[in-house]
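# give the three-dimensional model of this entry:
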Amino acid sequence: MQRKLRMAMIGGGKDAFIGAVHRIALNMDGLMELVAGSFSSRPDVALESGRSLFLNEDRIYTDYKTMLEKEAAMPADKRIDFVSIVTPNSVHFEPAMLALDKGFNVVLEKPITFSLDEAKQLKAKVEATGLSLLLCHTYTGYPMVKQARQLVQNGTLGKIRKIYVEYPQGWLTTFLESTGQIQASWRTDPARSGKAGSMGDIGTHAFNLAEYISGLQVTAICSNLNIVVPGRLLDDDGAALLKFNNGATGVLMATQIAAGEENNVKIRVYGEKGGLEWKQEDANSLIVKWLDKPAEIYRTGGGYNSSFAAHNTRTPAGHPEGYLEAFGNLYRNFALTLLAKINGETPKAEWLDFPGVEEGVRGMAFVDNVVASSAAGEEKWRVFTV
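From the prediction side, this is the model:
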């Protein structure tokens, strides 16, 4: 059966940053179409947003519960296949659980839920339903990040010994939330964001990138979180020492008060034979450094790259690919997997290479452990529990 997948969106209405990114990503490959939405908790904004996207009036909803009920009651050739949830963290769990109950696959912004307990419940629901969930850890969609992962898995670097990962931003250098700026307001609000600020927002990205590329898992953590800007309610700066399940150690830094920085996420992984380095500011390049010979530079689009990198490359070598393309890769792999399942086919390994509920649970466990370690007030290692 050849058809587009039908999607509904919860959140992401007028003037919302990430909702627009999701819509660009899902449109890149012609595999999906947005047919319904509940774009805001404010009815006027929900209606205005749906109309601006040229949706049919009867599929623009003013609350997500009504949307999921009505969409589930539609005939199979009309109802949605999946729901994309792009709301603040506190409004991830309930719509995701309801969508799964109604038989819909789910795309979720990170972190996956408001709490670790919610993440575990959501994992159990995904497993019970057999449905698919995509968690939008965008940086895993970059071709050179996938190439880095393959080099590690192939043993090219030897046993991994050391990992450094950092995510500096500068946009919260001032008390921006006091101005009514929407993104700053909810991301620094414990009631909507959760127990962590910078560590929940971007630290989870750094944590996921470290585990994804290395193929390892964090087993212990020692952290320190700071509130630098007076009046802020959640951490805007922090660092953690990490221990991994093969004996490797690492350092993670996430800060949103690094004045002048934009989104300079960067990772370095070192093994017995060599190391690698990738940063988003030069996303088409992967530097591989050797113990006994000159460094090599892998480039997006190069014929020497793995099938995983090639599958996620969209343009000929030399043409920049970035954040939107990486986001599109997540959506495409998710869509190809769903279409294969609908058609009774086995998805290719390259299609299944997208973050899901397991990464979501580990991300929330990271938040819990990094906050608890910091709150202990002593330079002690904390056993990493999930």
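# from here on, just use CA atoms for contacts and neighbour counts.
Will do.
# show me how far the host helix or strand of Val145 is from its chain's centre.
If you go by DSSP states H and E, Val145 is part of helix 143-153. Counting by Cα atoms, centre = their mean, to the nearest Å, helix 143-153 is centred 17 Å from the centre of its parent chain.
# so which bits of stretch 257-270 are buried?
Residues of stretch 257-270 classed as buried by neighbour count (16 or more other Cα atoms under 10 Å): 257-258, 263, 265-270.
# give me the subset of those lying in strands.
Applying DSSP state E to those, the entries found in strands are 266-270.
# picking up where we left off before, what's the farthest-apart pair in the buried residues of stretch 257-270?
Between any two of the buried residues of stretch 257-270, the greatest separation by Cα to Cα is 27.9 Å, found for Ile257 and Tyr270.
# give me the contact list for the helix holding Val145.
139-140, 157-158, 160, 212-215, 276, 278, 283-286, 298-300, 305-306, 308-310, 312-313, 326 (Cα atoms under 8 Å, 6 or more residues apart in numbering).
# for ChimeraX, what selects the buried ones among these?
Selecting the buried subset of those in ChimeraX, with 16+ other Cα under 10 Å as the burial test, is done by:
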select :139,140,157,158,160,212,213,214,276,278,283,284,285,286,298,299,300,305,306,308,309,310,312,313,326
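# one more, so I can put them side by side:
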Amino acid sequence: MTRQSLRLGMVGGGEGAFIGAVHRMAAALDGEWRVTAGAFSTDSGRNARTGAQLGLDPQRTYDTFDAMLAGEASLPADDRIDAIAVVTPNHLHAPMAIAALQAGFHVFCEKPIAMSDAEAQAIAETVQATGRRFALAFTYSGYPLIEEARTRIAQGDLGAIRLVQVEYLQGWLSQPIDIQGNKQAEWRTDPARAGLGGCLGDIGTHAFQLAEHVSGLLVQAVSADLTIHVPGRRLDDDVSALLRFEGGARGTLKASQVAAGEENGLKLRIHGERGGLEWAQMEPNTLTLRWLDRPSEIVRAGGPGLQDSAMRLLRTPAGHPEGYIEAFANLYRSFAAAIRGEESTWVPGVPDGLRTMKFVEAVIANAASGRKWTSIDPGESE
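The predicted structure is shown next:
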């Protein structure tokens, strides 16, 4: 019997949008998904052009998200979409994800999961009630050498973890392009569409999720500073935080979108009692291991000594670079396997969404207060 691709609908991600195209490339890479429907833009012309460029049946390029839900639900089960990718600005994540889940569709959602912890909790409750699958686009956790780092820490190679340092530096908002009308910048610095955090929600959540995912430890409390460097901007463009992890580990998180000259400088360093590791997103096929009692090691994607769990995320032999699209595709491949009921690797979902929203709210509360530390659990401070 021929294996059929799962059918994907998309809301948002129309002509000119960055992340929608990335989702489509990642979903298509392994042949597990095929975009068959969409409500890509509230601009009817842009919406129609996007559908045409993707070769969709015009009847399945819907004018609105609600029309897509109704139209797809009315189709036979072997024709309607299996899942919906939500790639809209943040304020639409929760209402659209909840509506899609309640309509019987699985959901792959952009991060952050929602505008608040309360909205994130509502999504979690809907996932539980409907039994549908829910994934979040924490792309960097799909890199093979992030899985290598996570596995080595989990099996105790570094010993007890003591230090976790993560930074994500960008420079694209160093000038007031949001105020000057850049659409990608405009919504990300608008509290009504982005939420409580600017840089914090956009890339600080990536850094936080990666730190917890790889270290295997939960952050218990934060001491943070939020800054707006560009005059007239309404949300933070620079974040600094001290982190207290369970088990006594300490950490730092730095996220900035005004680090002029930086591109996507996501870096992670973790040290235990016996050694440490270092990984950088702009050189993703290299993991450096440093030891207390022997020479350092350079581990390469596809090279000798790689853990089986990391090897399963690779598609090409050593020396053929794999990057951002492939990492993203690993999440879509795992999401497809989970929907099919097959054995799958881990995919970020509701727990990651809840954790990152608690982090965002704790950082904002701490930065606005005179307290030294604020618990990740809202309202509990010391």
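# middle-most residue in the second structure, spatially?
Phe138 (2.0 Å; Cα atoms, centre = their mean).
# His206 is in contact with that one, correct?
Yes - using Cα atoms under 8 Å, Phe138 of the second structure is in contact with His206, at 6.4 Å.
# I figured Ala207 of the second structure was touching Thr252, is that so?
No - taking contacts as Cα under 8 Å, Ala207 of the second structure lies outside contact range of Thr252: 10.2 Å.
# these two: which has the busier surroundings?
With neighbours defined as other Cα atoms under 10 Å, Ala207 of the second structure and Thr252 compare such that Ala207 has more, 25 against 19.
# distance of the more buried one relative to Ile376 of the second structure?
15 Å (Cα to Cα, to the nearest Å).
# what are the buried residues along the longest helix anywhere in the second structure?
Counting by DSSP state H, the longest helix found in the second structure is helix 350-368. Residues 350, 352-367 are the ones in helix 350-368 of the second structure that count as buried (16+ other Cα under 10 Å).
# the stretch 251-382 of the second structure: strands as residue ranges?
Using DSSP state E, counting those that start in this stretch, the strands of the stretch 251-382 of the second structure run over 265-272, 275-280, 286-291, 297-300, 374-375.
# thinking again about what came up before, mean shift between the longest helix of the second structure and the first structure?
Superposed on the first structure, helix 350-368 of the second structure shows a mean distance of 0.6 Å to its aligned residues (mean Cα distance after the TM-score superposition for the first structure).
# just to revisit the earlier point, now the common contact residues for Ala207 and Thr252 of the second structure.
Val166.
# how close does the spatially closest residue to Ala260 of the second structure that is not a sequence neighbour sit to Phe105 of the second structure?
Using Cα to Cα, 6 or more residues apart in numbering and skipping the chain neighbours, the partner closest in space to Ala260 of the second structure is Gly171 (4.2 Å). Counting by Cα to Cα, the gap from Gly171 of the second structure to Phe105 of the second structure is 37 Å.
# and the two? which has more neighbours close in?
Set side by side, Gly171 of the second structure and Phe105 show more neighbours around Phe105, with 26 against 17, by other Cα under 10 Å.
# what sits against the closest residue to that one other than its chain neighbours?
Spatial nearest neighbour of Phe105 of the second structure, chain neighbours left out: Ala83 (5.0 Å); criterion: Cα to Cα, 6+ apart. Ala83 of the second structure sits next to 7-9, 105-108 when contact means Cα under 8 Å, 6+ apart.
# buried subset of those residues, written for PyMOL?
To isolate the buried members of those in PyMOL, using 16+ other Cα under 10 Å:
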select buried, resi 7+8+9+105+106+107+108
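# among the contacts of Ala83 of the second structure, which are in helices?
Using DSSP H, none of these sit in helices.
# strands of the stretch 101-250 of the first structure, start to end?
Going by DSSP E, counting those that start in this stretch, the stretch 101-250 of the first structure shows strands at 105-108, 133-135, 160-168, 218-226, 237-244, 249-255.
# much appreciated, bye for now.
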